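Peer 1: My questions concern the predicted model and sequence given below.
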Amino acid sequence: MRHRLPVQKIYFNHRTGKAEKCTFCYPRTEVGLPTVCSETCVGRLRYLGVLLYDADRVAAAAATEEETGLYEAQLGVLLDPEDPGVRREAEAAGIPHDWVRAARRSPVHALVSRYKVALPLHPEYRTMPMVWYIPPLSPVVEALTETGFDGEDAGNLFGAIDTLRIPLEYLAEQFAAGDTGPVRASLEKLAAMRSHMRAVNLGEPPDPAVAASVGMDLAGLEAMYRLLAVAKYEDRYVIPTAAVGDARRLEESAVPDSCSLDQAGGPGMGGEGAFGQDSGRTELPLVSLETFHALRARQTADEQPHVADVADSRGEK
């Protein structure tokens, strides 16, 4: 969410002499696994989830006359998956139940629509944004600390937003078509969250006025903190799986033409492929979905599995 994903990013493959680009790790995402760049992000800065939107509203949102109104117009296209009416309409439209369930648990929906801290990139392009970004607050905290001020105090943070190392106006040009309002609101919520959690960690009585000043309550600040700071794997990546009947056609036989960024012939020039330890190696059998999900189970387990269990999951003897 907070770093640019490499979708449409062009890579030059020195082995084939051709330019290739990211495909959002299709078909990893088709079987419920996150993109490789999300899963391996050291800072755990990327989130994947479903957004439900009303296709009939897209054209009207794109036709918004004032560019500074495009952010709110795009928010208006998104639907609330907790709304019973939305769920009924989704069922009537034939949207699978697992997609609606995923939308209700979506971290992206929470950051975009519930907390409104994630913003679209260049809404003035009038496209429906599929990747959203949280503007950076961290530099101001360090800058305040270096000058001798309390870098976690809400009052200091709110006041310093106008003197960010990355000017507020520049961020507004990136994320809100020049409107500083949504960017300031996002940064103030992040500042309020940091201030509140500092008080909690120090055992100080929390100040409800800090949350109220950004239109939230203390429970909301703590829920946002859990999502941004300590969310587990299954909370950061909520991806509905493809229909069981289509699963076989999504095995790795489709990968060489669609996702070659980290396997033989791709920019990674070898190593593990997009499907884990056995993929990306032409001398080995194709990797099945069962192996795929066994790898995910190992990555999210609290304890390392026994070596025999690993061999079984990979079809080894």
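Peer 2: Sure, I can see it.

Peer 1: C-alpha from now on. contacts and neighbour counts both.
Peer 2: Will do.

Peer 1: what helices or strands is the strand or helix carrying residue 140 leaning on?
Peer 2: Per DSSP states H and E: residue 140 is located in helix 138-146. If contacts are counted by 3 or more Cα pairs under 8 Å, 6 or more residues apart in numbering; DSSP states H and E, helix 138-146 sits against helix 154-160.

Peer 1: And the helix it packs on, what's buried?
Peer 2: Counting neighbours by 16 or more other Cα atoms under 10 Å, one finds that the buried residues in helix 154-160 are 154, 156-158, 160.

Peer 1: same check, this time on stretch 201-219
Peer 2: Within stretch 201-219, the residues that count as buried by 16+ other Cα under 10 Å are 210-211, 214, 216, 218.

Peer 1: Just the closest of these to residue 35, please.
Peer 2: The closest of the buried residues of stretch 201-219 to residue 35 turns out to be residue 216 (Cα to Cα; 31.9 Å).

Peer 1: Kindly confirm my reading that the closest one is in a strand.
Peer 2: No - looking at residue 216 with DSSP: H, G, I helix; E, B strand; the rest coil, it is coil, so not inside a strand.

Peer 1: The stretch 51-200 of the chain: helices as residue ranges?
Peer 2: With DSSP state H, counting those that start in this stretch as the criterion, the stretch 51-200 of the chain has helices at 55-62, 70-77, 84-92, 97-105, 107-109, 138-146, 154-160, 168-175, 180-202.

Peer 1: which one of those helices has the most crowded surroundings?
Peer 2: Mean neighbour count (mean count of other Cα atoms under 10 Å) peaks for helix 107-109 among those, with a mean of 25.

Peer 1: looking at it, residue 73 is touching residue 64, isn't it?
Peer 2: Yes - taking contacts as Cα atoms under 8 Å, residue 73 lies within contact range of residue 64: 7.2 Å.

Peer 1: Show the contacting residues for the residue most central in space within the chain.
Peer 2: Of all residues in the chain, the one closest to the mean position by Cα atoms, centre = their mean is residue 47, 2.3 Å from it. When contacts are counted by Cα atoms under 8 Å, 6 or more residues apart in numbering, residue 47 touches 1, 38, 107-108, 236-237.

Peer 1: and here's the other structure:
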Amino acid sequence: MCYPRIEVGLPTVCSETCVGRLRYLGLVLYDADRVAEAAAVEDEHELLDAQRSVLLDPHDPEVIEAARRDGISDDWIDAAQRSPVWRLIHDYKVALPLHPEYRTMPMVWYIPPLSPVVDVVSNSGADGEDARTLFAAIDKLRIPISYLAELFTAGDIGPVDASLRKLAAMRSYMRGVSIDDERDERIAQAVGMTGREIEEMYRLLAIAKYEERYVIPPAHYEQAHDLEEMACSLDFDGGPGMGGAGGPFGAASGSAVPVAIENFNALADRQTADRPSTPGRVNLLNWDGNGSTTGLFPPAERAEERSYDEEQT
């Protein structure tokens, strides 16, 4: 997750540079005491609802009070209330976790793709924007839905089908709004939503602004001491963590460096600096293209020599 960018409120590099604007980042509040219980649900098809139930409503007064009591700051609570991830998982229920049957309680969620369904309908000569046609196509395309269900819902087709139907309804409903200035509530009702909810989901998925897609509160100074003790979650005896001295992936490149308070603010300045923050070194994850460092590019004189040699050849 591009640590320490997240620690200073910056999105990951893959999110910020995604051409399709397909990635969203936001925090969620959850009941840590219920994680193990949810992961231990026997029926694999109940794992999705079990994981959703662990997530707490950031608008609930009791949740807000408990969060403050446990030391969660108001800006984090506010970020949880504005989190696009929470809305996609809980409000609209179109986002699904990857392989919940592994019981790792993943916190990277995915929205099943509707585009293949639309392409099939359009290529057949039918209207790829008509809700009834799209719904029928989803019902018939059992193989891809089964494949998606194996990825996201331990083989349960129902949640994947529901997610695709909501996306199809949004596509058809918004076409009516854009072309005919008509809001057909029947389309929204067919997927258990209202027209207003459809339009809100469309705004989030299609035209949301930068600050709406990435709601990342920065870490606090008062948390710095605890963060200094934090290590890679895979850094255990014999494990592949980056801080370990060995393991199946070979020796680490250096000893573990504790998190410094400097990380929380200096990184934001380094993002736009015109020279490397550490002489002779550049972190390409943070480099904005300004300045250079020894070894990053060939020396200028050598480049000129090569150009001359190429001309002579």
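Peer 2: Sure, I can see it. This is a predicted model, so every value here is computed, not measured.

Peer 1: If we ignore the residues flanking it in sequence, what's nearest residue 224 of structure 2?
Peer 2: Once flanking residues are discounted, residue 224 of structure 2 sits nearest to residue 261: 5.8 Å by Cα to Cα, 6 or more residues apart in numbering.

Peer 1: what's the answer for residue 58 of structure 1, then?
Peer 2: residue 77 (6.3 Å).

Peer 1: What lines up with the one you found in structure 2?
Peer 2: Aligning on TM-score structural alignment places residue 77 of structure 1 opposite residue 54 in structure 2.

Peer 1: Its match and residue 79 of structure 2: what is the separation?
Peer 2: Separation of residue 54 of structure 2 from residue 79 of structure 2 (Cα to Cα, to the nearest Å): 18 Å.

Peer 1: and if you look at residue 170 of structure 2?
Peer 2: 26 Å.

Peer 1: Then residue 9 of structure 2?
Peer 2: 11 Å.

Peer 1: can you put the contacts of residue 47 of structure 1 in a markdown table and add distance to residue 167 of structure 1?
Peer 2: As requested, the contacts of residue 47 of structure 1 are exported to a markdown table (distance: Cα to Cα, whole Å):
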| residue | distance to residue 167 of structure 1 |
| --- | --- |
| 1 | 21 |
| 38 | 28 |
| 107 | 27 |
| 108 | 25 |
| 236 | 29 |
| 237 | 31 |
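
Peer 1: List just the nearest of those to residue 278 of structure 1.
Peer 2: residue 38 (19.9 Å).

Peer 1: picking up where we left off before, spit out the residues that contact residue 9 and residue 79 of structure 2 alike.
Peer 2: 215-217.

Peer 1: would you list those residues in CSV and tack on distance to residue 183 of structure 2?
Peer 2: CSV is the format used below for those (distance: Cα to Cα, whole Å):
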residue, distance to residue 183 of structure 2
215, 30
216, 34
217, 36
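
Peer 1: Give me the subset of those lying in strands.
Peer 2: residue 215 (DSSP state E).

Peer 1: Need the shared contacts of residue 9 and residue 79 of structure 2 in CSV (columns: neighbour count and distance to residue 157 of structure 2).
Peer 2: Converted to CSV, these look like this (neighbours: other Cα atoms under 10 Å; distance: Cα to Cα, whole Å):
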residue, neighbour count, distance to residue 157 of structure 2
215, 24, 31
216, 24, 33
217, 20, 35
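
Peer 1: about what we covered before: wait, which of the helices of the stretch 51-200 of structure 1 is closest to residue 122 of structure 1?
Peer 2: Judged by Cα to Cα, the one of those that comes nearest to residue 122 of structure 1 is helix 168-175, at 5.4 Å.

Peer 1: Does anything pack onto the closest one? Which helices or strands?
Peer 2: Counting contacts by 3+ Cα pairs under 8 Å, 6+ apart, helix 168-175 of structure 1 packs against helix 180-202.

Peer 1: tell me what whichever helix or strand comes after the helix it packs on is packed against?
Peer 2: Per DSSP H and E, the first helix or strand lying C-terminal to helix 180-202 of structure 1 is helix 208-212. Here helix 208-212 of structure 1 touches helix 180-202, helix 218-225, going by 3+ Cα pairs under 8 Å, 6+ apart.

Peer 1: The same query, at a cut-off of 10 Å, please.
Peer 2: If you count contacts as 3 or more Cα pairs under 10 Å, 6 or more residues apart in numbering; DSSP states H and E, helix 208-212 of structure 1 packs onto helix 154-160, helix 180-202, helix 218-225.

Peer 1: Of all these, which one is nearest residue 289 of structure 1?
Peer 2: Of all these, helix 218-225 comes closest under Cα to Cα, at 33.6 Å.

Peer 1: Return the distance of stretch 63-78 of structure 2 from the chain's centre.
Peer 2: Averaging C-alpha positions (Cα atoms, centre = their mean, to the nearest Å) puts stretch 63-78 of structure 2 22 Å from its chain's average.

Peer 1: Grab the nearest non-local neighbour of residue 285 of structure 2.
Peer 2: residue 13 is the one closest to residue 285 of structure 2 (Cα to Cα, 6+ apart), at 7.0 Å.
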